[in-house]
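Asker: Return atomic coordinates for the entry below.
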Amino acid sequence: MQGLDFSIVPEYWSLIGTGLWWTAIISATSALLSIVAGMGFALVVLYASPVVRAPVRLLMWLFMGTPLLLQLFLIYFGLVQVGIDIPAVWSGIVALSLHFAVYNADIFRAGIASLDPGQTEAARSLGFGAWQTRLYIVVPQALRNTVPAVGNMMIALLKESSIVSMIGIAELVHSAQLVISETYRPFEFYLTAAALYYVLNLILEAVLRGIERKVELSR
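Answerer: Down below sits the predicted model:
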């Protein structure tokens, strides 16, 4: 029976490190886009005309009701059939961004609905237009009020980012699989990947705690 041998891990650190880098880049980019798109979806659902609101609601319903893996395959493999060829990395980012944007949109919608309507009325009385009030008064407060919930979604996004390995992106899990195919040492390298994910989670949690502290101090 083959024993465990973690001394082999440093030999493949450059490949594992590259996968770690791509995991961080894909997760960070998708997180930012999911927040921006989520707020956009929330504002459309709450304030746009029915003609604009209906397709956005349909998109949200579709993305909430289907698995992320299926969405990824449709974007990467399916869109090619209609002449839209998106590179693998961007397909992964688009899939992750849209998948989590629809959940962020629900969080932001609830955050906006919980705001005191008197603030909107006060802003309008000072001469702010409807969309100026939403962008400068409503959105900042909704963002502050939803930091914990959105933070949890970003932690989930980081872990779900491993799914992009299914379309050949050399992120952390895919890099570990490449090394395992050479070394036949699955336990060592999967455990290494798990430890690195945990480190990324700890860093993200520390960043989110810092943001939450700043938000509390600004109230």
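Asker: make it CA atoms for all contacts and neighbour counts henceforth
Answerer: Fine.
Asker: count of neighbours near residue 50?
Answerer: Counted by other CA atoms under 10 Å, the residues lying close to residue 50 total 13.
Asker: Distance from the chain centre to stretch 6-24, please.
Answerer: Stretch 6-24 sits 23 Å away from the centroid of its parent chain (CA atoms, centre = their mean, to the nearest Å).
Asker: Give the buried residues for that stretch.
Answerer: When burial is assessed from 16 or more other CA atoms under 10 Å, stretch 6-24 yields the following buried residues: 9, 15, 16, 19, 20, 22, 23, 24.
Asker: Geometric centre of this structure: which residue is closest?
Answerer: With distances taken as CA atoms, centre = their mean, residue 31 lies nearest the centre of the chain, 3.4 Å away.
Asker: Verify the stated contact: that one with residue 157.
Answerer: Yes - assessed by CA atoms under 8 Å, residue 31 is found in contact with residue 157 at 7.1 Å.
Asker: list the helices and strands the lengthiest helix in the chain packs on?
Answerer: Of all the elements of type helix in the chain, the one with the most residues (DSSP state H) is helix 13-47. In this structure, helix 13-47 packs against helix 50-65, helix 88-113, helix 147-160, helix 172-183, helix 186-218, with contacts taken as 3 or more CA pairs under 8 Å, 6 or more residues apart in numbering; DSSP states H and E.
Asker: this one next, for a side-by-side:
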Amino acid sequence: MNHLINDYIEWWPQLWAGLQLTVGLTFASMAVALAIAITLALGQIHGAPRWARICSVVFVELIRGTPLLLQLFYIFYVLPYFGIKLSPIVAGIAGLSINYGAYLSEVFRAGIEAVDRGQWEASRALGMRSLQFVPLVILPQAARIVLPPTGNYFISMFKDTALVSTISLGDLMFRGQLIASETFSYIKIYSFIFLIYLAISYPASRAVVGLERYLRRGRNA
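Answerer: Here you go, the predicted model:
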């Protein structure tokens, strides 16, 4: 038992550095994904220009129809053939944010469309343009609807960051793979990484459930 603890103490600095990168990557990618999602969602709602709806739908279906791992490979390994060479961190953020932005756009679109139509009509009656009342009136109300599913996607992204290890980004999973290849302690290192992911994702998922219940009570009050 002492030998096991000593191993974990020895490995922890490397794993901690990888975990910091994983968390930072998650927050950065989610921030970009939210911007992409809102843009795509607004491009698909009723009243958006036809070209915007077509571009948004095509983009969403293209991304949702291909696996995230392939998208990461394409961004990191294929784009350099077209003169676009990205660092592993930029490629990782781009791949995660584009993938999750496409999925979240459907959540945001549904949330926006769930806002009572009377709010849209009242805003137009006051002489407000779409660029004015959508961010000021519609999006704040839609936020209460989309917050819980967005939280679930945030947790999923945290776990999916493990895929960036395939493009040589030194995240938690990549550091664990290096340690395992050097020590051949596959069971110990991967079990430890398993517990680290679980220790973060499980409390976060329970927090999202609590938030969803809170918002539901607020709507029913």
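Asker: and the residue nearest to the centre of structure 1, what does it touch?
Answerer: By CA atoms under 8 Å, 6 or more residues apart in numbering, the residues touching residue 31 of structure 1 are 97, 154, 157.
Asker: ok, now with 7 Å
Answerer: 97, 154 (CA atoms under 7 Å, 6 or more residues apart in numbering).
Asker: how far away is it from residue 110 of structure 1?
Answerer: According to CA to CA, to the nearest Å, residue 31 of structure 1 and residue 110 of structure 1 sit 19 Å apart.
Asker: How about residue 162 of structure 1?
Answerer: The gap separating residue 162 of structure 1 from residue 110 of structure 1 is 29 Å, by CA to CA.
Asker: Quick check: the aligned residue for residue 204 of structure 1 in structure 2?
Answerer: Aligning on TM-score structural alignment places residue 204 of structure 1 opposite residue 204 in structure 2.
Asker: Can you report how many residues lie near its match?
Answerer: 16.
Asker: Just say which of the helices and strands packed on helix 13-47 of structure 1 is most tucked in.
Answerer: Of all the helices and strands packed on helix 13-47 of structure 1, helix 88-113 has the most neighbours on average by mean count of other CA atoms under 10 Å, namely a mean of 22.
Asker: average gap between that one and structure 2?
Answerer: Here helix 88-113 of structure 1, set against structure 2 after superposition, deviates by a mean of 0.9 Å using mean CA distance after the TM-score superposition for structure 1.
Asker: Downstream of that helix, the next helix or strand is which one?
Answerer: Using DSSP states H and E, the helix or strand that follows helix 88-113 of structure 1 in sequence is helix 117-125.
Asker: mind checking how far the next helix or strand after that next one is from the chain centre?
Answerer: Using DSSP H and E, the helix or strand that follows helix 117-125 of structure 1 in sequence is helix 130-133. Averaging C-alpha positions (CA atoms, centre = their mean) puts helix 130-133 of structure 1 27 Å from its chain's average.
Asker: Helix 130-133 of structure 1 corresponds to what range in structure 2?
Answerer: The aligned range for helix 130-133 of structure 1 is 130-133, by TM-score structural alignment.
Asker: after superposition, how close is the matching stretch to structure 1?
Answerer: Superposing on structure 1 and averaging over aligned pairs (mean CA distance after the TM-score superposition for structure 1), stretch 130-133 of structure 2 comes out at 1.3 Å.
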